[in-house]
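Using only what follows, build the 3D model:
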Amino acid sequence: MGLLVDDEALERLTDIGERYSLRYAIQLLAPSNEIAKIRNSGKIEVQDVDRAEKLFADVSKSSAYLKEWEEKLLQ
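Next comes the predicted model:
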């Protein structure tokens, strides 16, 4: 069974793929779908993608976060 994705949400995922990586954008599909299900929707909308992006960091964001905390904790 495939996923239904709103055009605006697909555009947002495309932007995310261009900014970070295609892998990260694709990985956001699963949590976006779960968030849509919580809203009792069978279609992923831009609000679902935005929420998933806030909850799950890509590799570069994760690395920056770890670097920041490493510096704070080693002081």
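
When you work out contacts or count neighbours from here on, use the C-alpha atoms and nothing else.
Fine.

center of the chain, which residue is that?
Per C-alpha atoms, centre = their mean, the C-alpha nearest to the average position across the chain is that of residue 53, at 3.0 Å.

tell me which element that residue falls in.
If you go by DSSP states H and E, residue 53 is part of helix 46-55.

what sits up against the helix or strand just after that helix?
Following helix 46-55 in sequence order, the next helix or strand is helix 59-73 (DSSP H and E). Applying C-alpha atoms under 8 Å, 6 or more residues apart in numbering, the contact partners of helix 59-73 are residue 20.

any idea how far helix 59-73 is from the chain center?
19 Å (C-alpha atoms, centre = their mean, to the nearest Å).

residues of it that come out buried?
Buried residues in helix 59-73, counted by 16 or more other C-alpha atoms under 10 Å: none are found.

this one as well, want them side by side:
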Amino acid sequence: VVNRYIDEGVAELVPGVLFIDEVHMLDMECFSYMNRALESSLSPIVIFATNRGICNVRGTDISSPHGIPVDLLDRLVIIRSETYGPADMIQILAIRAQVEELVVDEESLAYLGEIGQQASLRHAVQLLSPASIVAKMNGRDGICKADLEEVCSLYLDAKSSAKLLQEQQERYIT
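The predicted structure follows:
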């Protein structure tokens, strides 16, 4: 099918790098297309990213590592990654604050690092912007720990939100 589409001019495969994040969200039809496309001489380098372990391939009852069909999984090289430690998180948060031109003291960066360890790095990064607004509302140019504590009282991370919903499920419409 892919080669026919290329021959007809309906589709085009451009050599290069294709990065697919959240690959576990693809369904069997997408994986079949990818499997066939990878056999082409014009096949790009394909990088899949996912944070899933064993789960069903989307739209099927087939359980597979990372939600990727086994026939495609056999053709992949899997790169093991490690979770970030506290020092790494603080460094990433400091770089992000610098990019956003935010002033954050060391105590606040350490606190954000703790939040990143407990919740997620994404959540810690997302707190920078509202904390900056709170700091400005309080007449400061830089973010301090009190600003982060105030913001943390307003915004939940995904895990805390799910836990709260579970605990208070009788209060919600199902």
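
TM value for the aligned chains?
Put the two chains on top of each other and the TM-score (TM-score structural alignment, normalised by the length of structure 1) is 0.89; 74 aligned residues with a C-alpha RMSD of 1.5 Å.

sorry, back to before: mean shift of the helix holding residue 53 of structure 1 relative to structure 2?
Once the two models are superposed, helix 46-55 of structure 1 sits on average 0.6 Å from its counterpart in structure 2 (mean C-alpha distance after the TM-score superposition for structure 1).

just to revisit the earlier point, the residue nearest to the centre of structure 1 matches what in structure 2?
Correspondence of residue 53 of structure 1 to structure 2, assessed by TM-score structural alignment: residue 152.

again, but for residue 32 of structure 1
Using TM-score structural alignment, residue 32 of structure 1 sits opposite residue 131 in structure 2.

quick one: its match and residue 148 touch, right?
Yes - using C-alpha atoms under 8 Å, residue 131 of structure 2 is in contact with residue 148, at 5.5 Å.

give me every residue that touches the equivalent of residue 141 of structure 2 over in structure 1.
Aligned by TM-score structural alignment, residue 141 of structure 2 pairs with residue 42 of structure 1. Residue 42 of structure 1 makes contacts with 4, 36, as judged by C-alpha under 8 Å, 6+ apart.

what about the match of residue 32 of structure 1, distance to residue 107 of structure 2?
14 Å (C-alpha to C-alpha, to the nearest Å).

Those two: who's more crowded?
residue 131 (24 against 12; other C-alpha atoms under 10 Å).

That one in helix, strand or coil?
helix (DSSP: H, G, I helix; E, B strand; the rest coil).

so who does it touch?
So residue 131 of structure 2 contacts 143, 147, 148, 150, 151 (C-alpha under 8 Å, 6+ apart).

and the third one, how many residues sit next to it?
Right, the one you point to is residue 148 of structure 2. 24.

how far away is it from residue 94 of structure 2?
Following C-alpha to C-alpha, the distance that separates residue 148 of structure 2 from residue 94 of structure 2 is 15 Å.
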